[in-house]
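Engineer: Below is the structure, and that's it, no one-letter string:
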């Protein structure tokens, strides 16, 4: 499962003013959604089935029917997450060292990636099991480099 599917599903759900959106249950989706939750872009994530967010039914469901349900966040009837785009694509993967992550986090361009704006985050996948999915600023604090997967604002 590629992250571009998650990005487009979340963006389309916000534009359609949905309250909940189900996405496939993968570690990639769970990692990205947990970062969006920690940074306040979504309200809640829970496991469930294709039909409903139900953690009890999740355990008895088949793998193909398992979903992660994200509760979307709105403020003054406007979505908190305005835009989400993929940075690293299968045809062109974007790996950044800590110096390049520092550059995009502090307002400078690195490689072909534009700097992060105010209120924007970049999601980084690292090679460390205990810190596999991080936000760019968290990766800087831990002095960890990795692949920049997507950005959200």
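Structural biologist: Great, that's in hand. All values derive from a computational prediction rather than experimental measurement.
Engineer: all contacts plus neighbour counts: C-alpha atoms, from now on.
Structural biologist: Fine.
Engineer: Contact partners for the residue nearest the centre of the chain?
Structural biologist: Most central in the chain under CA atoms, centre = their mean is residue 32, positioned 3.0 Å from the mean C-alpha point. By CA atoms under 8 Å, 6 or more residues apart in numbering, the contact list for residue 32 reads 123, 133.
Engineer: Put this next to the first one:
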């Protein structure tokens, strides 16, 4: 886990929101991808798409639904019940659209292009203000902050835990890396688990 690269991504997303960009990209890593999906689930970003150095077409920027969402399960069942010929045609058209937009089939990840993978993140705005106002690390490369369940519970209540202040702002979230994966602090309280405090996000 590289906190240096994650700090750069946090600064980039914060600056892109202030610049009123609709779409921006960050390096594609497992940690970045998991965190962006958590941000999307919390409502800070509109879409998360894995692509190449060229922005993907608008048709590829559809929001990714949570597998726990009933709508996701409904769409999965609907797609599986369609005839195989329809699915084949759809996939062929999708690949052709990608090739026409980028000049090559970037949807296939190979050893030759894996280093050029980018995460394309769609930013959200409300009343002409960015939804993602601030984003910064809590743990530093030279000082990683580990907390147990009780300390994280105090943060979720709004109380300070050590030198980390609690969540008191409207639309404020904090993300934690645990042995069960990356979670928001409220999910950590629900599942009674602790971990390393990764970053803090302030919304509108």
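Structural biologist: Perfect, thanks for sending it. Small disclaimer: the values here were computed from a predicted structure and weren't measured.
Engineer: What's the residue nearest to the centre of structure 1 aligned with over in structure 2?
Structural biologist: Counting by TM-score structural alignment, residue 32 of structure 1 corresponds to residue 35 in structure 2.
Engineer: again with residue 85 of structure 1
Structural biologist: By TM-score structural alignment, residue 85 of structure 1 lines up with residue 136.
Engineer: in a strand, that's where that match is, yeah?
Structural biologist: Yes. Per DSSP: H, G, I helix; E, B strand; the rest coil, residue 136 of structure 2 lies within a strand segment.
Engineer: All the strands of structure 1, in order from the start?
Structural biologist: 20-24, 42-49, 66-72, 74-75, 78-79, 84-86, 95-96, 121-125, 133-135, 146-152 (DSSP state E).
Engineer: Give me the distance between the residue of structure 2 most remote from its centre and residue 2 of structure 2.
Structural biologist: Taking CA atoms, centre = their mean, the residue of structure 2 most remote from its mean C-alpha position is residue 85, at 33.3 Å. Per CA to CA, to the nearest Å, residue 85 of structure 2 is found 44 Å from residue 2 of structure 2.
Engineer: again with residue 120 of structure 2
Structural biologist: Residue 120 of structure 2 is 20 Å from residue 2 of structure 2, by CA to CA.
Engineer: what's the answer for residue 79 of structure 2, then?
Structural biologist: On the measure of CA to CA, residue 79 of structure 2 and residue 2 of structure 2 end up 38 Å apart.
Engineer: With respect to residue 111 of structure 1, which of the strands of structure 1 lies nearest?
Structural biologist: strand 95-96 (8.5 Å; CA to CA).
Engineer: Average offset of the closest one relative to structure 2?
Structural biologist: Compared with structure 2 after the fit, strand 95-96 of structure 1 shows a mean deviation of 0.6 Å (mean CA distance after the TM-score superposition for structure 1).
Engineer: Not counting that strand itself, show me its contacts.
Structural biologist: Contacts of strand 95-96 of structure 1 (CA under 8 Å, 6+ apart): 145-148.
Engineer: and the residues you listed as a markdown table, adding neighbour count and distance to residue 47 of structure 1?
Structural biologist: Formatted as a markdown table, these follow (neighbours: other CA atoms under 10 Å; distance: CA to CA, whole Å):
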| residue | neighbour count | distance to residue 47 of structure 1 |
| --- | --- | --- |
| 145 | 21 | 30 |
| 146 | 22 | 28 |
| 147 | 18 | 26 |
| 148 | 24 | 26 |
